[in-house]
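J.: A predicted structure for the sequence below; I have some questions about it.
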Amino acid sequence: MISDEQLRLLFESAPNGMIVTDRAGRVMFVNAHVEQLFGYSREELIGRPIEILVPERFRAGHTGLRDGFARNPRPRPMGAGRDLYGRRKDGDEFPLEIGINPFRTDDGNFVVASVVDISERKRHEEHIRFIMNELSHRSKNLLMVVLAIANQTVQRAISFGEFQKLFEDRLMAIGRCHDLLVEKGWAGASIDGLISAQIEQFTGIAARIDAEGPAIMIHPEAAQNIGLAFHELAMNAVKYGALSSPDGRVVIRWDVDQTHTTKRFRLTWEEQGGPPVDPPRHEGFGHKLLSRISRNSLDGTVSGLAFRPEGLSWRLECPGELVIRH
């Protein structure tokens, strides 16, 4: 037989909070873990109604539940499908799970409750829900981008082979943007990183890219759009623009204009030393993409998708809060 002292030691060593109440709901015993969870000493709890550990808004209802349990006492597993909360001595509330079990002694009927603080688990569950919602949102956005790229590419391709090559290149450009974002836990991406990721596919041009600006972290959605813009500009420069000539170069500059009431992000791409540039006869995918990114995605303006004789230039200016992640 287990002695009363052994039973007390067993309760004290339990990893969970252990509470014993009598039929009237008065606290008869608590272990040290309960003292830690609720901030009361056991002297403050012994003889008090169990409702002292229940948030005030639930106390009236809890009394009815306790009375119902007393009329039909049976073991209740932890969690029983309900969100339960405890109230600490300082008034702070926290989520918990409770398992209750009736037992009878020569001194009468009692209830033993096992209490577990599940605050950390709730935080993890909330974080998982947030991640799943973000994943759903980003997946839908990515699908829309892919569909738009496919539609625009197929309209301009003169053969299936050309469509396949252009479409694959643009999907790979999106993939490179996503790789950068994953590295940073989707917190954003640096402009330097976006430039490097989109030009690395072209052999031997890195030395002819002059990129300079302050260290800025770009919002994930803006990073994807700006990364695609760099891809289209680089691909055009290699095929037709400054980087198709051995002496050509590209100058990329970015900064934040703080003279306005709201900060303005500014980005320029200027090609120099390439073959003479003539305005295109048709507005291709790259042209549409650069305009769409500026007007629709970033609420910005393009003050020069300009086909200058000395080289193409592109300028983006938009509200800083739509681009910069602080």
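T.: Arrived safely, thanks for sending. Numbers count the residues shown, from 1 in each chain.

J.: every contact and neighbour count from this point should use C-alpha atoms.
T.: OK.

J.: okay, and the closest residue in space to Leu45 that isn't next to it in sequence sits in which element?
T.: Distances taken as CA to CA, 6 or more residues apart in numbering place Val27 nearest to Leu45, at 6.3 Å, with adjacent residues excluded. Element membership for Val27, per DSSP states H and E: strand 27-30.

J.: go on, Asp247?
T.: Per DSSP H and E, there is no helix or strand for Asp247.

J.: mind giving me the packing neighbours of the helix or strand containing Asn236?
T.: Assigned by DSSP H and E, Asn236 falls within helix 220-239. Packed against helix 220-239 by the contact rule (3 or more CA pairs under 8 Å, 6 or more residues apart in numbering; DSSP states H and E) you find helix 160-183, helix 191-199, helix 285-292.

J.: and the closest residue to Ala32 other than its chain neighbours, what does it touch?
T.: Leaving aside its sequence neighbours, Ala32 sits nearest to Glu12 (CA to CA, 6+ apart; 6.3 Å). For Glu12, the contact set (CA atoms under 8 Å, 6 or more residues apart in numbering) comprises 18, 31-33.

J.: one more structure, for comparison:
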Amino acid sequence: MPEALLNYESLFQQMSVPFAVLDHDRSYLAVNTCYTEMLMRSAEDLIGNNIFDLFPETLERRRRVDAAFRKALAGQTITLSEVSYPIPGLTADADTPSQLYWNVHCSPVHVADGRVIGFGLRVENVSEVVHARQVKDAIEHELRHRVSNLFAMVSTIARRTAANHRDIDSFLHGFLARIQALATTNSLLTGDNWDGMTVQALLERQLGGFMSDAGQIEMHGPEIHLSASDAQLLSMAIHELATNAAKYGAISDTAGHLTVDWQFTPQGGYFIDWLEEDLSNIRPEKRAGFGTSLLTRILPNQLNGEVQQDFGPDSHHFRLTVSAPRKA
């Protein structure tokens, strides 16, 4: 056989997978180029050194990995799937997942007389596969959570709206308007906005139909990000405020003016200020319907916040203060 085909060292170094050979003491005997490049260590840093000294393990994980080493030294071939271990130096880059996952393949290394002098260690970085699965699982969990919340909210809207209407036509008018406000926000909570949206984006979507060149509506504030669940609830509140303003508030009166401000609070939360001024047709609700309950009870309870609402001779002021944005 040609001598070139017997150059196993060259073949070993040219392997496209990370591979190492360790002895009974778990010290490195040989490593190929792919292995050293993966660890960002030189062969000299590894050869002769114990793998657990170079890469310390937790006690539980060391027991699992060393059990596989012992089986390989006993003549078995074994694979450990998705072993979690961050390699120092591989997690420094912001684009690299902080937790890495590996498939570890161990097999005995024999000499001519059949004795096992060590074991081969082939490792495969499967972090991308594991992280992709984790993202998929998280999205499925979030979707189930959102659908559940959505059905609960629709059920509440139906019950509370029905309690304030005596005929089906008036019920449908109020119910469908509120469902449309909810649908408007949900249509934004997709794609890049899956994890929520900003206060400004929500306000622009809910008030966009009322905007005019007359400048009756002004909005000011920094970028405050809302979770998806908070955005859904707040969209309902903005819809109620806008509906009332369109009926007998700033939006219904050509002389009226609506200013919406939002800011962070020193405690890490935020507030939203809704101020209607120069009004001539103030009509606070005499009986607390669903809209009033939503604004004064449901909204602050669900967002862990406080609400202040005042009606002046020619103004309406509503303020929502939230102690801190929720994560989910």
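T.: Perfect, I can see it now. Source: prediction; values computed, not measured.

J.: TM-score, when you put one on top of the other?
T.: The TM-score (TM-score structural alignment, normalised by the length of structure 1) is 0.76; 313 aligned residues with a CA RMSD of 3.8 Å.

J.: among the helices and strands packed on helix 220-239 of structure 1, which is the most enclosed?
T.: Neighbour counts (mean count of other CA atoms under 10 Å) averaged over each of these peak at helix 191-199, with a mean of 19.

J.: so which bit of structure 2 is the next helix-or-strand element following that helix matched to?
T.: The C-terminal neighbour of helix 191-199 of structure 1 among helices and strands, as given by DSSP H and E, is strand 209-212. Aligned by TM-score structural alignment, strand 209-212 of structure 1 falls on residues 216-219 of structure 2.

J.: what are the buried residues along that stretch?
T.: For stretch 216-219 of structure 2, the neighbour count (16 or more other CA atoms under 10 Å) marks 216-217 as buried.

J.: gap between Tyr28 of structure 2 and Gly48 of structure 2?
T.: 5 Å (CA to CA, to the nearest Å).

J.: just want to know which of the two has more residues nearby.
T.: For Tyr28 of structure 2 and Gly48, the more surrounded residue by other CA atoms under 10 Å is Tyr28, and the numbers stand at 23 against 16.

J.: isn't that one up against Val21?
T.: Yes. Assessed by CA atoms under 8 Å, Tyr28 of structure 2 is found in contact with Val21 at 6.0 Å.

J.: before we move on, back to that, equivalent range in structure 2 for the strand holding Val27 of structure 1?
T.: Matched against structure 2 by TM-score structural alignment, strand 27-30 of structure 1 falls on residues 28-31.

J.: tell me which residue of structure 1 lines up with Gly291 of structure 2.
T.: Per TM-score structural alignment, Gly291 of structure 2 is aligned with Gly286.

J.: ok, average deviation of the strand holding Val27 of structure 1 from structure 2?
T.: Superposed on structure 2, strand 27-30 of structure 1 shows a mean distance to its aligned partners of 2.3 Å (mean CA distance after the TM-score superposition for structure 1).

J.: list the helices and strands the host helix or strand of Phe52 of structure 2 packs on?
T.: If you go by DSSP H and E, Phe52 of structure 2 is part of helix 51-54. On a contact count with 3+ CA pairs under 8 Å, 6+ apart, helix 51-54 of structure 2 meets no helix or strand.
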